[in-house]
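Engineer: Starting from these lines, generate the structure:
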Amino acid sequence: MDEFSFGKSNFDRILRKIGLKLSEKKELKVKVLIAVGLCWLPLVILSLIHGNFWTGSIEGSFITSAEAQTRFLISLPILILAEPLVGGRLIKTLVQFLDSGLIPKNQVEEFKSIVKKKTNFLQNPWTDIFLLVICYIQVGSILFFEAQYTSVAAWQFGESNGEAFLNIVGKWAVIVSRPITLFLIYRWILRVLVWGRILAGIAKLNLYLSPFHADKAGGLGFLAFSISYFSPVCFAISVSIAGNMADLMLVDGMKLIEFRLILLGYLLFIAGFFTYPLFVFSKILLDFKEKCIFELYDGIQHVYNKVDLKTLHNRNPEGENAEDISYVASFADFNAVLENVMNMRLLPFQIRDLLPLMVLTLVPFLFVILIEIPVSEIISRLINTLF
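Structural biologist: A predicted model of the protein is given here:
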């Protein structure tokens, strides 16, 4: 499975073509430095030249833009650093299908073909071009909204004869900085979609599931770990959103309560989007569970028919009832097996498996809360609640 990758991109190929042969760690550092050097550093230099690095107030200053600083100094590096980490773990998860014997030997090549076909889609240059087009459309739409209805993008605009226009800092942000960050986010969204397509293809194979497996998911319980693998990505996205919320609160005076529906929708989206790939196994787990239950019922009924209560009362271990006694002894075993099958889950994950994902998704918003509610007040409320 070494030939497959969720982390490598067309940018990695460009680095190799220009002769940069570095170790994985050094290559990762170079990518982060290039990204920050393209997205953040020019904005600093241009804003210093233009005079809006610090204007004397929060509004209109580049350095006080929470969205810009969090997006380009925190989210951007994390989105890049997470690529080999998450990608490597997803590949290990796929290898587990082979190592655990879930894939029949006559379908191993089909399994590899599914993985190769889907991951190759990520490496296609046209895929990146399509994503870039979407990014520029979205950047333009967001900029129009911010310019018309908020003041958070004031550092990107100048004014002449009463008309607003993009200044040199804003032009770089719109043409380079914001599209690059958004592109990385969309690449991650695409990775999750591809991950879902791979699992959907695997679900169509004749998997060797076990009704007796301790994970109560037929042996697919290891897939639950894949949910937490995406936690760093969710953290990075949340940091960017939290930065934008902070700007709207500090510059435009919006209140935290005004974001409640947006935040709730965002959390539901995160929970649903990063778990949906595992829902493809619900049907095969349901069919497998029903099949096992009916087969076990047939077996148990056969045992029950061999013994009745009268026979049990008059049992003679050394006589003609010895065979009946052996059937009675198997009751407990059959019941234990049936109970295990009845408790099989229809999904290879539980609610608790979402905990790491949701915690890291929520952490950045704690700092937004502190803008409106001071730490001292939060501590005071906690003390009053507890005591």
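Engineer: use CA for all of it now, contacts and neighbours both
Structural biologist: Noted.
Engineer: And the strands in the stretch 101-250 of the chain?
Structural biologist: 157-160, 163-166 (DSSP state E, counting those that start in this stretch).
Engineer: okay, the ones you listed in TSV with mean neighbour count and distance to Lys112 next?
Structural biologist: Below are the strands of the stretch 101-250 of the chain laid out as TSV (neighbours: other CA atoms under 10 Å; distance: least, CA to CA, whole Å):
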stretch	mean neighbour count	distance to Lys112
strand 157-160	13	51
strand 163-166	13	50
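Engineer: And this one, please, so the two structures can be compared:
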Amino acid sequence: MTDGVQGFETLAIHAGQDADPATGAVITPIHQTSTYRQPTVGELPGGYDYSRAGNPTRTALEECLAALEGGVRGLAFASGMAATDTLLRTVCKPGDHIVIPNDAYGGTYRLIARVLDRWGLEFTAVPLSDVDGVRAALRPNTKLIWCETPTNPLLGIADVTALAGIAREAGVQLVVDNTFASPYLQQPLILGADVVVHSTTKYVGGHSDVVGGAIIVRNAQLGEDLAFHQKSMGAISGPFDSWLALRGLKTLAVRMERHCDNAESIVELLSNHSAAAEIFYPGLESHPGHEIAAKQMRRYGGMVSFRVKGGQQAAVQVCNRAKLFTLAESLGGVESLIEHPGLMTHASVAGSELQVPDDLIRLSVGIESVEDLRADLLQALG
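Structural biologist: Sure thing, here's the model as predicted:
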């Protein structure tokens, strides 16, 4: 059905999602089964034998994600961290080294620094906007560069094409966590990355009702290796979770446009408010990564971070006073969220080189009426 189709919105609705041949259902069914009948030993009419190894609903999601990111294969997992863990254990072995951002997501840092370190994985944290610094951080045992762009929570921007060039020169792989941008705003594989990772919990699912993760690759052999580890390690996306993520993809484009519209309005408000000491948003011309973001992103996203005058106590008070902005972890849903990264999502990096400012607030700007969001933020800022 999608042969020759290039439009993102069309692929999101149709890629991997032909009408059900048994019933004609236009929406992919939830194949809520653990196993499949074999007419004779080893005969698999649909190609499935056990749902840890493969499930038709999960296959539809994986094919759709691969199409949207421009990859050759997608794999869906139980969470973004399950995807991250499987990827690192597939590509790396004990004694290997990786380069990570110096403002990486706290959960990624925790996995690498406190779990995989006992497995023997080494890492160096550097600002990925410093291309020369990334090159200098590479070692003979480096296996990959782990990139977030925009980063969580400081919304730093990395030049994916430049990092891909460094990775090719060094014979290592470039992995991009594309969660903040979503495949609608940015396609790292097309920019030269080797692997894309998502927490599909966020913008892909889009409704705060599912936890999931994904890996999309440009190399078929790596896809086979990951599929083997996915089956062997078992942290797969279940049928219903896959169906929810697939449903979310259908409206991703229209949701992201509204997220971006609302975020830009919130940034404008903060830019004119005396309580905001510093604003992190790649759409601002003053943002150090603005020119690169303009080159590699369709728009600048729905995430906004800012520092407030008055330190941690003032930041906590703003979070507590918000009403329409729900005080909660996570991001990317239709509802707006507010949080204090230092005490919530990024508490795991406290005391490390990745520690975030204690006066920082992170907003996930939803798709509500922007005037209501502005009014709530104004009263929260006091």
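Engineer: TM-score for this pair?
Structural biologist: Put the two chains on top of each other and the TM-score (TM-score structural alignment, normalised by the length of the second structure) is 0.28; 169 aligned residues with a CA RMSD of 6.4 Å.
Engineer: Ok, which of the strands of the stretch 101-250 of the first structure comes nearest Phe11 of the first structure?
Structural biologist: Ranking those by proximity to Phe11 of the first structure (CA to CA) places strand 163-166 first, at 29.1 Å.
Engineer: would a markdown table of the strands of the stretch 101-250 of the first structure with distance to Phe331 of the first structure be doable?
Structural biologist: Supplementary listing: the strands of the stretch 101-250 of the first structure in a markdown table, determined by distance: least, CA to CA, whole Å:
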| stretch | distance to Phe331 of the first structure |
| --- | --- |
| strand 157-160 | 79 |
| strand 163-166 | 79 |
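Engineer: buried stuff in the helix or strand where Phe97 of the first structure lies?
Structural biologist: Secondary structure from DSSP states H and E places Phe97 of the first structure in helix 76-99. For helix 76-99 of the first structure, the neighbour count (16 or more other CA atoms under 10 Å) marks 76-84, 86-91, 93-94, 96-97 as buried.
Engineer: Show me what that helix is packed against.
Structural biologist: Secondary-structure packing of helix 76-99 of the first structure (3 or more CA pairs under 8 Å, 6 or more residues apart in numbering; DSSP states H and E): helix 24-39, helix 178-203, helix 225-229, helix 231-250.
Engineer: do that again at 10 Å, thanks
Structural biologist: helix 24-39, helix 108-123, helix 178-203, helix 225-229, helix 231-250 (3 or more CA pairs under 10 Å, 6 or more residues apart in numbering; DSSP states H and E).
Engineer: want to try CSV for the ones you listed, with mean neighbour count and distance to Asn340 of the first structure as columns?
Structural biologist: Listed next are those as CSV, based on neighbours: other CA under 10 Å; distance: least, CA to CA, whole Å:
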stretch, mean neighbour count, distance to Asn340 of the first structure
helix 24-39, 16, 45
helix 108-123, 17, 29
helix 178-203, 19, 22
helix 225-229, 20, 22
helix 231-250, 23, 32
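Engineer: Show me the one of these that comes nearest Val341 of the first structure.
Structural biologist: Here helix 178-203 is closest among these (CA to CA), at 19.9 Å.
Engineer: What angle do helix 231-250 and the closest one make with each other?
Structural biologist: What separates the directions of helix 178-203 of the first structure and helix 231-250 is an angle of 140 degrees, with axes from the mean of the first three to the mean of the last three CA atoms, to 10 degrees.
Engineer: Please tell me how far Phe240 of the second structure sits from Ala66 of the second structure.
Structural biologist: 19 Å (CA to CA, to the nearest Å).
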